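Q: missing the sequence, but the structure's below:
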């Protein structure tokens, strides 16, 4: 969905501007930013990403000179995955500033001295995929960052490019940022796979491979989300959307999907190479969830200091 934004700027005659404001007061329009409005019904039907894109369209015509869309706003424009809110401000990098600045609808990040890799999208100057992923890794929660990094690799960005973007960058926690870049994997097909794998890294579990296929004697092939070959452990992410999204249901009732999933898990448990199977949902894979217990019960050892690492991950809110 594309939200059309109408502005009360100088190009609009005063009478039309008054009509827009009155429509907003009456509730048929939504105020996106100062002097910028969109249709209420379209706004209510839009998701968080398209609402943020509407905010960008409302703000950037007034503040675009020399500024580069970056961070969460670049994620929204690139169509990369994102956990949580995009925020109520457009985020830009300002090559002319040493320090950041926050205003009502725009947040400037200081970019003086930084060589900005950019692309043009819909007439807007945006940080490149690699630069966007590294910006997010440096400034955002690791669970949010790993999903963006994995998606960037899936689109063709290389770890070498990510490493080059890291050179010379100031970081509050370089150890975590570099661990995120080392751990990123373009084979991740969903945010759930990304955060479950990263949670296992934080917990000190053995490395998990993505998208492993198991062939059964009857010819059936099951592809699993995460696989530890040395220990024979399968970890699946169960996003639950398969039970409610018509596109994923493919005409099946939810109870039929549950039965199919049970049969699939039974096949995996019978496979000669599999010693254990664990399933994680969003609640369990997020910081502070029950992922440690799920991994341990499936047969994956965790690092000696995993309780402290898991508590620390839960302290910083998404």
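A: Thanks, I have it. Fair warning: this is a prediction, and the values are worked out from it, not measured in the lab.
Q: from here on, contacts and neighbour counts on C-alpha atoms
A: Will do.
Q: and the helices in the stretch 101-250 of the chain?
A: Under the criterion DSSP state H, counting those that start in this stretch, the stretch 101-250 of the chain contains helices at 129-139, 142-154, 159-166, 174-183, 191-202, 246-249.
Q: what angle separates the fourth one from helix 142-154?
A: Angle, helix 174-183 to helix 142-154, by axes from the mean of the first three to the mean of the last three CA atoms, to 10 degrees: 40 degrees.
Q: which residues touch the residue nearest the centre of the chain?
A: The centroid of the chain falls nearest to residue 82 when counting by CA atoms, centre = their mean (2.6 Å). Taking CA atoms under 8 Å, 6 or more residues apart in numbering as the criterion, residue 82 is in contact with 75, 144, 147, 148.
Q: dropping in the other structure now:
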């Protein structure tokens, strides 16, 4: 047995096979049975809502609980209090195995604001993208929450400026945030190209830039699951997956694309790797710095 949180125990074999987000959800479920009035905030609320972010954020093992007027202050070593003056909370339900769990959390808008003020832009953009894609909240509600927070909400407005519900997953959001932080122009998302040799054949790409000199550059984010997950490879071997990728690239070139760039998760998280690929492809730059972008 292991104890991931004071007073909570789990079988080591079962616990070790869980990913960081699943571990967080189990801890919230156990705590919710012991503390019925606890309201989870920040990253804990984001996990319960299944907002998309990198699991590296969960390395601190902290549980974020609302504190404020009329609420007990949480001083336990593994519990981080988040001051919230309002009592606008919501019930979030998620599934663990065959059990549906209900926990109290801050609203989606407040959860996004708290995470935006605590974590870097590049790892929070996926939360904003996924919340907007699933229509959990909207820009007006997020701005309203900023009025209730005694803090500089500049990071929140920057995230709202770049958030895009068309982003299909957290990996694409992380990739887009990384290239924005690296000073590259914001790409168009989910553009569809039609094969000139076969009007019935089309291909939707992740990112595309149209340059002033007439070039069209496509960036495809290829998560590693594409090569190893049977549900995504459709039982094909890696050689066939790579061959199919080249066939798609050839179609894009026939459709007028000048350059096709492929980036993996490792490219995105390795300093300079994605930057080098985009520079080699001559992707337009804004020469931005992380807090002041140009249109």
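A: Alright, I've got the coordinates. A quick note: this is a predicted structure, and the numbers were derived from the prediction, not measured.
Q: in TSV: the contacts of residue 82 of the first structure, plus distance to residue 35 of the first structure and neighbour count.
A: Putting the contacts of residue 82 of the first structure into TSV (distance: CA to CA, whole Å; neighbours: other CA atoms under 10 Å) gives the following:
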residue	distance to residue 35 of the first structure	neighbour count
75	25	23
144	32	19
147	34	29
148	32	28
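Q: filter the residues you listed down to the ones also in contact in the second structure.
A: Contacts conserved in the second structure for those, using both residues aligned by TM-score structural alignment, their matches' CA atoms under 8 Å: 144, 147, 148.
Q: so the longest helix seen in the second structure aligns onto which residues of the first structure?
A: The helix that spans the most residues within the second structure, counting by DSSP state H, is helix 238-254. Aligning helix 238-254 of the second structure against the first structure (TM-score structural alignment) gives residues 254-270.
Q: the matching stretch vs the second structure, average distance?
A: In the superposition with the second structure, the aligned residues lie an average of 1.3 Å away from stretch 254-270 of the first structure, counting by mean CA distance after the TM-score superposition for the first structure.
Q: check which residues of that stretch are buried.
A: When neighbours are counted by 16 or more other CA atoms under 10 Å, the buried residues of stretch 254-270 of the first structure are found to be 257, 265, 267, 268, 269.
Q: before we move on, the earlier item: among the contacts of residue 82 of the first structure, which one sits closest to residue 193 of the first structure?
A: Within the contacts of residue 82 of the first structure, proximity to residue 193 of the first structure (CA to CA) peaks at residue 147, which comes in at 8.6 Å.
Q: how much space between the closest one and residue 194 of the first structure?
A: Computed with CA to CA, to the nearest Å, the distance linking residue 147 of the first structure and residue 194 of the first structure is 5 Å.
Q: overlap in contacts, the two.
A: With CA under 8 Å, 6+ apart, residue 147 of the first structure and residue 194 have no common neighbours.
Q: so the residue mapped onto the residue nearest to the centre of the first structure from the second structure, which state does it fall into?
A: Residue correspondence to the second structure (TM-score structural alignment): residue 82 of the first structure is matched to residue 53. For residue 53 of the second structure, the reduced secondary structure class is coil; criterion used: DSSP: H, G, I helix; E, B strand; the rest coil.
Q: on that earlier part again, now the two most distant members of the buried residues of stretch 254-270 of the first structure.
A: Based on CA to CA, the longest span within those runs between 257 and 269 and measures 18.3 Å.
Q: tabulate the helices of the stretch 101-250 of the first structure (JSON lines), appending distance to residue 300 of the first structure.
A: Written out in JSON lines, the entries for these read as follows (distance: least, CA to CA, whole Å):
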{"stretch": "helix 129-139", "distance to residue 300 of the first structure": "27"}
{"stretch": "helix 142-154", "distance to residue 300 of the first structure": "21"}
{"stretch": "helix 159-166", "distance to residue 300 of the first structure": "27"}
{"stretch": "helix 174-183", "distance to residue 300 of the first structure": "18"}
{"stretch": "helix 191-202", "distance to residue 300 of the first structure": "9"}
{"stretch": "helix 246-249", "distance to residue 300 of the first structure": "30"}
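Q: of the ones you listed, which is nearest residue 102 of the first structure?
A: Proximity of these to residue 102 of the first structure was assessed by CA to CA; the nearest stretch is helix 129-139, lying at 15.4 Å.
Q: residue 121 of the second structure versus the alignment partner in the second structure of residue 303 of the first structure, what's the distance?
A: Here residue 303 of the first structure is matched to residue 286 in the second structure, going by TM-score structural alignment. Note on residue 286 of the second structure: its distance to residue 121 of the second structure, by CA to CA, is 17 Å.
Q: neighbour count winner among these two?
A: Neighbours around residue 286 of the second structure and residue 121, counted as other CA atoms under 10 Å, are more numerous at residue 121. The numbers are 23 against 14.
Q: buried set for stretch 46-63 of the first structure?
A: When burial is assessed from 16+ other CA under 10 Å, stretch 46-63 of the first structure yields the following buried residues: 46, 48-60.
Q: same question, stretch 210-219 of the second structure
A: Neighbour counts over stretch 210-219 of the second structure (16+ other CA under 10 Å) mark 210, 216, 217, 218, 219 as buried.
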